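**Student:** Got a predicted structure here, sequence first:
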Amino acid sequence: MMVEQLLSKIGIGISSIELGVIDTYLPLSQKQHDELSAGLRTLGLELLEDKKNILIEKVKNVIIDMIHHSEELPQENYSVFISEKMGYDYAYISGIFSEVKGITIQQFIILHKIERVKELLLYNEQTLTEIAYMMHYSSVAHLSNQFKKTTGLTPTFYKRIKRRREQNLENL
């Protein structure tokens, strides 16, 4: 809504607006472009014009949506899922992603899966086995190994730290 208000204030007519993408009726004048760029910075956002950066942001949004906001992860390979969602060959997307972000798409996915596992561990509603199944790990051991490699902690120790914090708060 804040972006829509900014666009309206500057006098930019939009045909559609989605997360990270704005389609305008007419090309922007240099003055509108500068005002939009400055206005977005005040909102803590930035204007992405480089096609590679735009593609990367879309890929990141697809991955984040897939891991954090979906009821369940897709059954097909992530590469197929991302490629279909983006409408590009996975090798092309992967090459640009690695070039711009300095990590592979697979590493980005792992980081977000581990963040999601942390959330699930903190809610304490599922067992580690259920979480491993839900996050499409082949086994609890695989999840535990990846968790430890990423965080330096085992999932069990991570949960124990949370319990200790809660106990310390209760004892205050």
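**Tutor:** Cool, the structure landed.

**Student:** C-alpha from now on. contacts and neighbour counts both.
**Tutor:** Noted.

**Student:** Check whether the spatially most central residue of the chain sits in a helix, strand or coil.
**Tutor:** Compute the mean C-alpha point of the chain, and by CA atoms, centre = their mean the closest residue is residue 64, 2.9 Å away. Judged by DSSP: H, G, I helix; E, B strand; the rest coil, the three-state class of residue 64 is helix.

**Student:** Strands along the protein, start to end?
**Tutor:** Per DSSP state E, the chain carries strands over the ranges 14-18, 21-24.

**Student:** Burial check on the residue nearest to residue 37 when sequence neighbours are not counted, number of neighbours?
**Tutor:** With sequence-adjacent residues excluded and distances taken as CA to CA, 6 or more residues apart in numbering, residue 37 is closest to residue 47, at 5.6 Å. Neighbourhood size, residue 47 [other CA atoms under 10 Å]: 16.

**Student:** just checking, residue 47 touches residue 39?
**Tutor:** No - with contact defined as CA atoms under 8 Å, residue 47 and residue 39 do not form a contacting pair (9.6 Å).

**Student:** Buried residues, stretch 53-60. List them.
**Tutor:** Using 16 or more other CA atoms under 10 Å as the test for burial, stretch 53-60 gives 55, 56, 57, 58, 59, 60.

**Student:** what's the answer for stretch 153-161, then?
**Tutor:** 154, 155, 158, 159.

**Student:** want to try TSV for those, with distance to residue 1 as columns?
**Tutor:** Output for these, formatted as TSV (distance: CA to CA, whole Å):
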residue	distance to residue 1
154	41
155	39
158	38
159	38
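
**Student:** Comparison target below:
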Amino acid sequence: MTTLFIKNMVCNRCVMAVRNELNNSGIEPIDVQLGEVTLEKDLTAQEKEKFSKALVSLGFEMIDDKKSRLIEQIKTIIIDLVHHQDNGTKTNLSDVLSSKLFHDYNYLSNLFSEVEGTTIEKYFIAQKIEKVKELLVYDELSLSEIAFRLNYSSVAYLSNQFKKVTGLSPSHFKNIREDRRKPLDEV
């Protein structure tokens, strides 16, 4: 068994696009998840190059070095936590990352900051704010419900953080109704 690591996979449509490209390339995956493809056997150099070029045309990229793979795994875990898990349980981000990636959080944090030029915490906050924007645009939940869903201690804390990141209050953002959301891979 072999695992390929793929950059910029941020949603279920990305998983579907990569799975389709694998099928188009005649490669049968065992599993396709955010940032990872598990195959039964190694690809030949020619298959790997062809698949890699196809991925680039879709906005993805294969990752070979360990540091880049680790950074993508951190991003994938954060995106999954914020955008794909609807649980009201409070989670300690450092504990989650350390336990899933089998590295000390300080190492992960320093590596992320060195490579990405921002902290894990700022990246996590940016993802949460994008989720808040999404939920505000859907207009199905109150600000209190959004704060609860995203584990904010209070509506005031969410509002302050939202304004600090976007320059707008949540209510002003909701009123202008412009789609100011960024694609997740650009956050």
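**Tutor:** Yep, it's here. What you are looking at is a predicted structure, and each value in this text was computed from that prediction instead of being measured.

**Student:** which position in the second structure aligns with the residue nearest to the centre of the first structure?
**Tutor:** Using TM-score structural alignment as the criterion, residue 64 of the first structure maps onto residue 79 of the second structure.

**Student:** still on that earlier bit, looking at the buried residues of stretch 53-60 of the first structure, which are in helices?
**Tutor:** When the buried residues of stretch 53-60 of the first structure are checked against helices (DSSP state H), the matches are 55, 56, 57, 58, 59, 60.

**Student:** Distance of the fourth one relative to residue 149 of the first structure?
**Tutor:** Translated: residue 58 of the first structure. Distance of residue 58 of the first structure to residue 149 of the first structure, computed by CA to CA, to the nearest Å: 27 Å.

**Student:** same thing with the fifth one?
**Tutor:** Per CA to CA, residue 59 of the first structure is found 24 Å from residue 149 of the first structure.

**Student:** Likewise for the last one?
**Tutor:** Distance check for residue 60 of the first structure against residue 149 of the first structure: by CA to CA, it reads 22 Å.

**Student:** Next, count neighbours for residue 166 of the second structure.
**Tutor:** Neighbour tally, residue 166 of the second structure, other CA under 10 Å: 15.

**Student:** where's the counterpart of it in the first structure relative to residue 112 of the first structure, distance?
**Tutor:** Counting by TM-score structural alignment, residue 166 of the second structure lines up with residue 151 in the first structure. Using CA to CA, residue 151 of the first structure is found at 12 Å from residue 112 of the first structure.

**Student:** go on, residue 28 of the first structure?
**Tutor:** For residue 28 of the first structure, the distance to residue 112 of the first structure - CA to CA - is 36 Å.

**Student:** neighbour-wise, which of these two wins?
**Tutor:** residue 112 (17 against 14).

**Student:** Please name the residues that touch the more buried one.
**Tutor:** Listed by CA atoms under 8 Å, 6 or more residues apart in numbering, the contact set of residue 112 of the first structure reads 64, 67, 68.

**Student:** Would you agree the last one is in contact with residue 116?
**Tutor:** This means residue 68 of the first structure. Yes - contact between residue 68 of the first structure and residue 116 holds when scored by CA under 8 Å: they sit 6.4 Å apart.

**Student:** could you check the distance from residue 61 of the second structure over to residue 55 of the second structure?
**Tutor:** 6 Å.

**Student:** let me redo that: residue 134 of the second structure
**Tutor:** Taking CA to CA, one finds residue 134 of the second structure at 27 Å from residue 55 of the second structure.

**Student:** Could you check which of the two has the larger neighbour count?
**Tutor:** residue 55 (19 against 15).

**Student:** can you tell me which residues contact the counterpart of the more buried one in the first structure?
**Tutor:** Aligning on TM-score structural alignment places residue 55 of the second structure opposite residue 40 in the first structure. By CA under 8 Å, 6+ apart, the contact set of residue 40 of the first structure is 3, 46, 47.

**Student:** can you count the residues close to residue 131 of the second structure?
**Tutor:** So residue 131 of the second structure, with other CA under 10 Å, has 19 neighbours.

**Student:** and if you look at residue 114 of the second structure?
**Tutor:** 11.

**Student:** Just name the closest of the contacts of residue 40 of the first structure to residue 102 of the first structure, please.
**Tutor:** residue 46 (20.1 Å; CA to CA).

**Student:** That's all I had, so thanks and see you.
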